[in-house]
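Colleague: can't give you the sequence, but here's the structure:
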């Protein structure tokens, strides 16, 4: 990703030629009809957000908050 590249090479002479307004969305693909799996994923995300793990991961790999 661009954020990871900029973290690894902050002085690189690159520019963004185009941006997609909704490019910051991501998701997890799960099969239909598995609400227990969806609930487990949502709970895991809530847990790591609440205890700060999500932010530590974002800081380590992207150098900024990528949750917004």
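Modeller: Here it is on my side, so go on. Computed from a predicted structure; not experimentally measured. Residues are numbered from 1 along each chain as shown.

Colleague: make it CA atoms for all contacts and neighbour counts henceforth
Modeller: OK.

Colleague: in what helix or strand does residue 40 lie?
Modeller: Assessed by DSSP states H and E, residue 40 sits inside helix 35-50.

Colleague: packing partners for the following helix or strand past that helix?
Modeller: Using DSSP H and E, the helix or strand that follows helix 35-50 towards the C-terminus is helix 53-62. Under the contact criterion of 3 or more C-alpha pairs under 8 Å, 6 or more residues apart in numbering; DSSP states H and E, the helices and strands touching helix 53-62 comprise helix 2-8, helix 35-50.

Colleague: Looking at these, which is nearest to residue 61?
Modeller: With respect to residue 61, and counting by C-alpha to C-alpha, the nearest of those is helix 2-8 at 6.2 Å.

Colleague: want to compare, so here's the second one:
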């Protein structure tokens, strides 16, 4: 549960800026991008979190993103 909470706080701090799983993993020092991806999937659709295809506000790469409204 700690990873999920950490990812939720990190994404929430970015306001409405979209971020990819790779950047989440890097910035939160996660051992594997899969951990960030799992957390993003769990957060999507709840408490204002949205997962969608877009461009990351940190690395400018396209793909699946998460943000919080």
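Modeller: It's in. Everything numeric in this text was worked out from a predicted model, so none of it was measured.

Colleague: So after superposing, what's the score?
Modeller: Taking TM-score structural alignment, normalised by the length of the first structure as the basis, the two superposed chains have a TM-score of 0.26; 33 aligned residues with a C-alpha RMSD of 3.8 Å.

Colleague: Dump the helices and strands packed on helix 53-62 of the first structure into TSV; add mean neighbour count as well.
Modeller: Formatted as TSV, these follow (neighbours: other C-alpha atoms under 10 Å):
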stretch	mean neighbour count
helix 2-8	13
helix 35-50	12
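
Colleague: Looking at these, which is nearest to residue 60 of the first structure?
Modeller: Ranking those by their distance to residue 60 of the first structure (criterion: C-alpha to C-alpha) puts helix 2-8 first, at 9.3 Å.

Colleague: between the helices and strands packed on helix 53-62 of the first structure, which gets nearest to residue 59 of the first structure?
Modeller: Each of these has some distance to residue 59 of the first structure by C-alpha to C-alpha; the shortest is helix 2-8, at 9.8 Å.

Colleague: Could you list every helix and strand that the closest one packs against?
Modeller: In this structure, helix 2-8 of the first structure makes packing contacts with helix 53-62, judged by 3+ C-alpha pairs under 8 Å, 6+ apart.

Colleague: Make TSV out of the helices and strands packed on helix 53-62 of the first structure and add distance to residue 58 of the first structure.
Modeller: Output for these, formatted as TSV (distance: least, C-alpha to C-alpha, whole Å):
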stretch	distance to residue 58 of the first structure
helix 2-8	10
helix 35-50	11
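
Colleague: tilt between the helix holding residue 40 of the first structure and helix 53-62?
Modeller: Orientation of helix 35-50 of the first structure against helix 53-62 (axes from the mean of the first three to the mean of the last three C-alpha atoms, to 10 degrees) gives an angle of 80 degrees.
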